[in-house]
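K.L.:
Mind looking at a prediction? Sequence and model below.
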Amino acid sequence: MTSVDSRTPAESAESAENARPDQPSVAAPWWTTAVVYQVYPRSFADSDGDGVGDLGGVRAKLGYLAELGVDAIWLSPVYPSPQHDNGYDIRDYQDIDPVFGSLAEFDLLLAEAHELGLKIVMDLVVNHTSDEHPWFVESRSSLDNPKRDWYWWRQPGADGAEPNGWGSAFSGPAWTLDPTTDEYYLHLFAKQQPDLNWENPEVRQAVYTMMNWWLDRGVDGFRMDVINFIAKQPELVSGPQAATDGGSPMGAQIHDYLQEMHRAVFAGRTGEHLTVGEMPGVSIDDAVLFTDAARAEVDMIFQFEHVSLDQGAHKFDPLPRRLPPLKQSLARWQDGLAETGWNSLYLNNHDQPRLVSRFGNDDEFRYESATLWALVLHLHRGTPYIYQGEEIGMTNVRFESIEHYRDIESLNHYREAVEQFDQSPASVLAGVHAMGRDNARTPMQWDDSAHAGFSTATPWLAVNPNYPRINVAADRDAPRSVFAFYQRLIALRHADPVVALGDFELIEPDHEQLYAFTRSRNGQMLLVLANASDEPLTVQGEWLPDDISGAELVLGNYRGDGSAALRPWDARLYRF
């Protein structure tokens, strides 16, 4: 995002297609045909044998990512951090944590990635810092410190209670009493992650200076962690009781902040930089405003509606997956951002369980369901994000006891549920098995050697025990390779404007097994047919073309004759 073009990506592409030779054309932004791969560095590859992944490990695997065909790498935080929340509690925004390497090694990674045509997108975490960040150390030191107003401080409420009823996303209240000044500070996440006060212009300027420093170094953009939370509701009193109960503490000034950020950081720069905002709780109407190119805020957002549908009273209360609500949700976002804005497409990341376990069958039909969801997701309109291991069908892990888990969210939930609410340890652990973030954070499974080839030492988090069967080497050698299927999907997005920019239309929205939709553009149409179930399905309906057997089968995850009978987890892409 550099210059502002008020046209949609599709309109820009159409202008380019229709331009006369003597007229300049405006191409669609690069990210409309791109695929982004998320690297969680501490779990990706360990180059120095300390059990923790690092930048050297990422550098060693750049060729693998280039072969997969992705265009950009989103790098989860590698800044200096006490690691209470695996790097999302940042002590210093302008350095690299020694556990991951050094700035010099980061520069090598950046240069080597660029040589391979890969962009590097940094994780920007500026809703909060670590409580060890020098800014907060100063802020908490006294009531009159110049940085006191860089964070949210409030006097105790009645009887010394918290200033309001807001809850932390990681269990417990969102306020902690600091004994140095006998005031509470706000933390929407862990108590070691105090929230920055973006109403202070000095805070905003410090953040913009830091962002410019990284862009000057050569990075290609930012994924912005819970960026809509930087704007708090007025006086911190009128919001919901928790940031994770379906609401949001987001204040209306968020648009002013993001537009100011664009002016201070991106405006006037050469080249295009990706900006994607993680925004829990936003609506489609919000997303249109955030991603409208004419408003110059962000290129796309991560929304959470579709990954909340299988959760009950809270995140760790899993519900059975039902297909109609999921596809209807994704279709609403397709329709809502069709004319203005842009979607980001994902089914798992470092905060979500593995997609093949959550949405598919990770046992008998692991290959089929992994490739079905890949085809379904990548054929939606938007920019797909692949999370490390997704491209080989990695699954959830089921550790036998809570002691094997490392994630602060899961550990706090378990302790609160068992100790304060007297729930049975077995039932609480079942919720962690299903929804815990460590499902996505077990080390990458490269081969069947010790520790899955991730490290020569005992990893910081245990490897999934199924690694001898599920690993990169085994998948690459298999006659039916998930990796090879992803390669073909990515190549298709690069080559076919219908995949990147075509209109979307959902078919049979209430069907419990069938996920079907069309993509169309300039007289061409693609049809996706997917049987998201363990049972065979005969496809029929007025919406089907007269003779489906006459269509070109572009891609499928079964070998067969292309008849209308879909086998379990059968996914096909046809061209008409």
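P.N.:
Okay, I see it.
K.L.:
CA only for contacts and neighbour counts going forward, please
P.N.:
Noted.
K.L.:
can you pull the buried residues of the helix or strand harbouring Arg415?
P.N.:
Using DSSP states H and E, Arg415 sits in helix 408-415. Neighbour-count burial for helix 408-415 flags Ile408, Glu409, Ser410, Leu411, His413, Tyr414, Arg415 (criterion: 16 or more other Cα atoms under 10 Å).
K.L.:
what about the closest residue to the third one other than its chain neighbours, how many residues close to it?
P.N.:
Pointing back at Ser410 there. Using Cα to Cα, 6 or more residues apart in numbering and skipping the chain neighbours, the partner closest in space to Ser410 is Gly436 (5.9 Å). A count of nearby residues for Gly436, using other Cα atoms under 10 Å, gives 29.
K.L.:
In this structure Gly436 contacts Arg354, no?
P.N.:
No. Gly436 lies out of contact with Arg354 (Cα atoms under 8 Å); the separation is 9.9 Å.
K.L.:
quick one: Arg59 and Asp107 touch, right?
P.N.:
No. Between Arg59 and Asp107 there is no contact under Cα under 8 Å: 10.8 Å.
K.L.:
higher neighbour count, these two?
P.N.:
Shown here are Arg59 and Asp107; by other Cα under 10 Å, Arg59 has more neighbours (19 against 14).
K.L.:
who touches the more buried one in this structure?
P.N.:
Contacts for Arg59 were tallied using Cα atoms under 8 Å, 6 or more residues apart in numbering; they are Leu109, Glu112, Ala113.
K.L.:
got another, please set it beside the one above:
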Amino acid sequence: MKKKKTDFHKMVGYQIYPKSFKDSNADGIGDLQGIIEKLPYLRDLGVDFIWLNPVYKSPQVDGGYDIADYYAIDDLFGSLTDLKQLLTLAHENGLKVIMDLVVNHTSDQHPWFLESKKSKDNPYRDYYLWADARPEHLPNDWISFFGGSTWTYDASTEQAYFHVFAKEQPDLNWKNPKVREEIYKMIRWWLDLGIDGFRLDAISHIQKMPWDYKIKSWKGDGPWVPFMNVAGIEAYMADLKAIFDEYGALTVGEASGVRSKQAPDWTDDAGYINMIFELEHNKRKKDGSGDIYGYKKVILRWQEDLLSRGWNALYLENHDQPRSIDCFGDGSLASAKALAVSYMLLRGTPFIYQGQEFGMTNFPFTDSSQLRSAEIKQQYEKLLTQFPPQEALRKITDGSREHARTPMQWDASANSGFTSGQAWMEINPNFPEVNSEKNTELIQLYQFLIRLRHQEAAIADGSIRFHFSRHPQALVYEREEFLILVNLGTRKAHLDFAKAREFTDENSVSDYVQVLGSQQRILKEKMTLSAWEYQIFKKKKN
């Protein structure tokens, strides 16, 4: 019997990177019991569900996205019993739990791959993508997301295996029905256990072009075109949708290569998933800072292309991006507030990344010993051949995902309240000033914005219309009876509503009252917004 779909339009998600969230046993690594300890905090924040980055058994080559056992919890984080307890207590606190579903690849330590490597006629050989090769002549010249070839040569069988990420993450062969059967069985197992859904990692890469495909252009998706939303993926996604619908699972897809005009087909009522993360708005200038106008243009396009059908997943930060307060903001609490208002009231389901709600900042890297990601370390070593150590470090950490993975700054006590041991990664030294107990103003703003989504149908389900779309830093939009104005910059922003004819033809500025703002304001035909000013107005009832 098909279960009722979750009302995800009203919901707000909270992303947890478990390794850095809360340590309960003094080993310096965040764990499931630490998350359990902080469930009241998450409940009081007002979010509706939490997304856990991978906690499966893993060698941790790529932050747990290299899974060695789909059914086991890594000892770093606890046990399956701990996870079951987390599910029970989260549900008692009114919180749903979704987990990462990583099925484009496994770890090279997964039993399937260990068997697959043994010989060409091993029953598991076809679980992965192998091709005849020589060390100097690989099947093609495709490039992985982590740099270098997508192929790793295996001398013992004189073939190479394919991987779009690290060589320790061999891609699964989705053309093999046995592989699909194993994956579908695993998905049902987790849903039967009680989790509420999945964030589908790298899902748009499960179908590949033929090995002789030649990359025609380096624009757009560039070297990754051969494994970005390739035709034929539809059949696999339809299989997944059938399972998700059966369980009423909450689903969000990381689907690079799916364009804004294609996203409605993925996320409408007949689509494969509930919502989709776009990866385009994280635009950078040459100095590594965020491109506000570029961010704005991408947001407008995705909002407009998914207006008639489909659904966005909204975010400023995640485990792969630097902190928004420093990237798009100027490091101030005022910029963090403006950014929060700018995206939390858009059409879609907002996600908050751990620490974002109280303004955690980028880490001030001073030495390469502070780096933790194997990929980042390798890139740093390459840069050392061209630049002095400090310049190489600056280049590799500008815009790095390392900033998002530093431990949570809970309070001003030793080790920021994250652990009573030695933290696995350095804690940002600004934790006495930036922590969940200190920056309550920003937390309270997020709580208010979450309540608006819960209480106001216009915010949860309403249409959206943008004004001043070409303004370099002002983001202005209507959510039916609501009008939101945000200045995403340090310069003043001048707005003349008389020139926004589509607004003034239907509305009078005198029809609106302030709901919330960074300063007391009356809506006027001509307005000058201060640096990082935000305003939320609502039309008066007749």
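P.N.:
Yep, it's here. Model, not experiment: these values are computed from the prediction.
K.L.:
What ranges does the stretch 101-250 of the second structure have for its helices?
P.N.:
With DSSP state H, counting those that start in this stretch as the criterion, the stretch 101-250 of the second structure has helices at 111-116, 177-193, 233-247.
K.L.:
out of these, which comes closest to Tyr293 of the second structure?
P.N.:
Across the helices of the stretch 101-250 of the second structure, Tyr293 of the second structure has its closest neighbour in helix 233-247 (33.2 Å, Cα to Cα).
K.L.:
follow-up on the earlier one: ok, so of the buried residues of helix 408-415 of the first structure, who is nearest Asp285 of the first structure?
P.N.:
Of these, the one sitting nearest to Asp285 of the first structure (Cα to Cα) turns out to be Glu409, at 29.9 Å.
K.L.:
Now for the closest one: which residues touch it?
P.N.:
Glu409 of the first structure neighbours (Cα under 8 Å, 6+ apart): Ala169, Phe170, Ser171, Gly436, Arg437.
K.L.:
change it to 10 Å
P.N.:
Contact partners of Glu409 of the first structure, counting by Cα atoms under 10 Å, 6 or more residues apart in numbering, are Asp85, Ala169, Phe170, Ser171, Phe189, Ala190, Asp351, Val432, Gly436, Arg437, Asp438.
K.L.:
Can you redo those as a markdown table, where the extra columns are distance to Pro425 of the first structure?
P.N.:
A markdown table is the format used below for the contacts of Glu409 of the first structure (distance: Cα to Cα, whole Å):
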| residue | distance to Pro425 of the first structure |
| --- | --- |
| Asp85 | 23 |
| Ala169 | 21 |
| Phe170 | 18 |
| Ser171 | 17 |
| Phe189 | 24 |
| Ala190 | 23 |
| Asp351 | 22 |
| Val432 | 10 |
| Gly436 | 15 |
| Arg437 | 18 |
| Asp438 | 18 |
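K.L.:
Format the helices of the stretch 101-250 of the second structure as TSV; extra columns: distance to Asp74 of the second structure and mean neighbour count.
P.N.:
Output for these, formatted as TSV (distance: least, Cα to Cα, whole Å; neighbours: other Cα atoms under 10 Å):
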stretch	distance to Asp74 of the second structure	mean neighbour count
helix 111-116	15	18
helix 177-193	16	15
helix 233-247	25	16
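K.L.:
Export the ones you listed to a markdown table and append columns for distance to Val103 of the second structure.
P.N.:
Putting these into a markdown table (distance: least, Cα to Cα, whole Å) gives the following:
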| stretch | distance to Val103 of the second structure |
| --- | --- |
| helix 111-116 | 13 |
| helix 177-193 | 7 |
| helix 233-247 | 11 |
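K.L.:
Select, out of those, the one closest to Gly288 of the second structure.
P.N.:
That would be, of the helices of the stretch 101-250 of the second structure and by Cα to Cα, helix 233-247, which comes in at 34.3 Å.
K.L.:
after the closest one, next one along is what?
P.N.:
On the C-terminal side of helix 233-247 of the second structure, the nearest following helix or strand under DSSP H and E is strand 250-254.
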